[in-house]
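# Mind folding the following:
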Amino acid sequence: MDSPTPFQSTHPTELISVDPLELEFPLELKKQICCSFQLSNKTDKHVAFKVKTTNPKKYSVRPNNGIVPPRSQSNVTVTMQALKEQPSSLKCNDKFLVQSVAAPPGATPKDITPEMFNKEAGNHVEECKLTVAYVDPPSPPSPVPEESEEDTSENATAVSKGSSEHQITSTKVSRGSSEHQITSTKANDLISTLTKEKQSIIQENNRLQQELKLLKRGPRRNNGGGGLSIYYVLLIAVLGILLGYYLRSL
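The predicted model follows:
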């Protein structure tokens, strides 16, 4: 990349346009900073370009020359070397010069020669000057406010209390459900036992009634037979009383 003397004023270009015309570099020490500009070819010709700077040791340009096809754009990246000291002001006197010239149809960067940009040889070379400015670096993002240890401790205690209360409530509900299940099981067992006893008493009562009827129909043979009838009558009476007790308890 050439290092010419400070550039003279230039006339507007017709082959390519350059955007932006001022390169802005955030002012950060000990850090390489990049900035780019765009070349736009609005013609139907192939255009060769070349980039110069007044301070080639400070900047690196990629690409520093090339071909912009018809009706297309090309980007150029400028890298400023890390600054070791803070500049006295944001004003920078560095300059860049973009030279452009019509190239043969289908030309490639390999076809570019220094003679193409030689005005003394009668070539029509257009030039566009770019300035450089330092700008303030972007502000860092605002830190997220952190909760104090006291607030964090209170929040943790509240969460712990809420969790403990929830566990106690769950335990009470579980105990109540278990007690309800035990009570329901006992009631069902008692009902089942009483129902079986009721059925057994009814069957026994029916059997005794049948036997009583048979005894009433038959003749009395002796006193022993009469005593047996009285025994059955008393047994039936007792069973009737027990049956009534169980029926009332259901």
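# switch to C-alpha atoms for all contacts and neighbour counts from now on
Noted.
# Walking through the protein, point out its helices one by one.
149-217, 223-249 (DSSP state H).
# distance between the shortest one and the chain's centre?
The chain centroid and the centroid of helix 223-249 are separated by 84 Å, computed with C-alpha atoms, centre = their mean, to the nearest Å.
# Over to stretch 99-106?
52 Å.
# what sits against residue 67?
Taking C-alpha atoms under 8 Å, 6 or more residues apart in numbering, we find residue 67 in contact with 46, 47, 48, 49, 107, 108, 109.
# Can you tell me how far it is from residue 91?
32 Å (C-alpha to C-alpha, to the nearest Å).
# now residue 151
Relative to residue 91, and taking C-alpha to C-alpha, residue 151 is found at 49 Å.
# what residues does the longest strand along the chain touch?
Identified as the longest strand of the chain according to DSSP state E is strand 91-103. With C-alpha under 8 Å, 6+ apart as the test, strand 91-103 has contacts from 6-7, 15-16, 45-55, 116-117, 123-134.
# before we move on, the earlier item: and the contacts of residue 67 as a markdown table, adding neighbour count and distance to residue 75?
As requested, the contacts of residue 67 are exported to a markdown table (neighbours: other C-alpha atoms under 10 Å; distance: C-alpha to C-alpha, whole Å):
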| residue | neighbour count | distance to residue 75 |
| --- | --- | --- |
| 46 | 22 | 16 |
| 47 | 24 | 14 |
| 48 | 27 | 13 |
| 49 | 27 | 12 |
| 107 | 18 | 18 |
| 108 | 16 | 16 |
| 109 | 12 | 14 |
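# Make a markdown table out of those and add distance to residue 23.
Below are those laid out as a markdown table (distance: C-alpha to C-alpha, whole Å):
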| residue | distance to residue 23 |
| --- | --- |
| 46 | 26 |
| 47 | 22 |
| 48 | 21 |
| 49 | 18 |
| 107 | 29 |
| 108 | 27 |
| 109 | 25 |
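# Also this sequence, please, to line up against the first:
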Amino acid sequence: MGGGGCNSGRLFSVYPEELVFEPELGKACFCDIKLINTTKHHVAFKVKTTAPRKYFVRPNKGVVQPWDSQTITITHQALKQYPEDKRSMDKFLIQSTIVPATTDFDELPQDIFTEDDGRQIEEQKLGVVYTAAAERLEQEDEPFGMTQMHVQLERRLREELDAALRQNQQLRRELDSVRTARRRKGGFSLAFAVFVACISLLLGFILNLLST
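Okay, the predicted model is just below:
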């Protein structure tokens, strides 16, 4: 798994594909993950971890609307000493399944994420990585101007990604409306479909930039 990539082709695209924490002794550290619903369905999710006493996950469950996204904040409890290994043995599991559009997560049955009733459950695993001491020293020695430039570039790319996601969601809703009208009236705008495809390509380009 790549640390900056986006796991696509499923109910959810997950960014990033592994959790990177920068621990400071005596302080809690945080990491955000974003779930992007890439389907026309309502999708329920639940986040599990092999070390529940070490992490707080908020929210750890919910329902994401079509073409929408959900940011999850994972809090790592304060460490008394720096980890010896960069890669932790801790793991996270994101379970997801399609639910009816009127579903409220509080109304879902307890066994919603089991396959006993034939329901399709998708699972995505995420590892945990710590920023190594050597990497922290390199970052401290890096020229301030270069660091600021990287921070500003990443912030701008994230803003463009969020804007593209919102526009893509709106265009897909409009496209669904056009398709509905087409079935009723028999007409369809080829130019509009091409425009939606271009927006999707732009979104993929921005995700690739963030993964580098």
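# quick revisit: give me the buried subset of the contacts of strand 91-103 of structure 1.
7, 15-16, 45-55, 116-117, 125-130, 132-134 (16 or more other C-alpha atoms under 10 Å).
# Which members of those occur in strands, if any?
Reading strands off those with DSSP E, I get 16, 46-53, 126-130, 132-134.
# what's in contact with stretch 47-56 of structure 2?
57, 60-61, 74-77, 90-95.
# now that stretch: which residue numbers in structure 1?
Aligned using TM-score structural alignment, stretch 47-56 of structure 2 spans residues 51-60 in structure 1.
# show me what contacts the counterpart of residue 22 of structure 2 in structure 1?
The alignment partner of residue 22 of structure 2 in structure 1, by TM-score structural alignment, is residue 26. Contact partners of residue 26 of structure 1, counting by C-alpha under 8 Å, 6+ apart, are 33, 134, 135, 136, 137, 138.
# Now do stretch 130-146 of structure 2: distance to the chain's middle.
26 Å.
# ugh, wrong one, stretch 43-56 of structure 1
With C-alpha atoms, centre = their mean, you get 47 Å for stretch 43-56 of structure 1.
# Equivalent analysis for stretch 115-123 of structure 2, please.
Worked out by C-alpha atoms, centre = their mean, stretch 115-123 of structure 2 lies 21 Å from the chain centre.
# Onto which residues of structure 1 does that stretch map?
So stretch 115-123 of structure 2 sits over residues 119-127 in structure 1, by TM-score structural alignment.
# and if you look at stretch 198-210 of structure 2?
Counting by TM-score structural alignment, stretch 198-210 of structure 2 sits on no residues of structure 1.
# who's in contact with residue 202 of structure 1?
If you count contacts by C-alpha under 8 Å, 6+ apart, then residue 202 of structure 1 has residue 243 around it.
# go again using 10 Å as the cut-off
196, 208, 239, 240, 243 (C-alpha atoms under 10 Å, 6 or more residues apart in numbering).
# Make a PyMOL selection of whichever of those residues turn out to be buried.
Per 16+ other C-alpha under 10 Å, the buried members of these correspond to this PyMOL selection:
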select buried, resi 208+239+243
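# related to what we said a few turns ago, would you mind measuring the gap between the ends of the match of stretch 115-123 of structure 2?
End-to-end distance (C-alpha to C-alpha), stretch 119-127 of structure 1: 11 Å.
# contacting residues around that stretch?
By C-alpha under 10 Å, 6+ apart, stretch 119-127 of structure 1 touches 7-16, 48-51, 97-102, 115-118.
# What range does the longest strand of structure 1 cover in structure 2?
Counting by TM-score structural alignment, strand 91-103 of structure 1 sits on residues 87-99 of structure 2.
# for that stretch, the distance to its chain's centre please.
Centre to centre, stretch against its chain (C-alpha atoms, centre = their mean), the figure for stretch 87-99 of structure 2 is 12 Å.
# Look up the average distance of that stretch to its aligned counterpart in structure 1.
Comparison of stretch 87-99 of structure 2 with structure 1 after fitting gives an average deviation of 0.6 Å (mean C-alpha distance after the TM-score superposition for structure 1).
# centroid residue for structure 2?
residue 34 (2.4 Å; C-alpha atoms, centre = their mean).
# Which residue, other than its chain neighbours, is closest to that residue?
residue 71 (4.4 Å; C-alpha to C-alpha, 6 or more residues apart in numbering).
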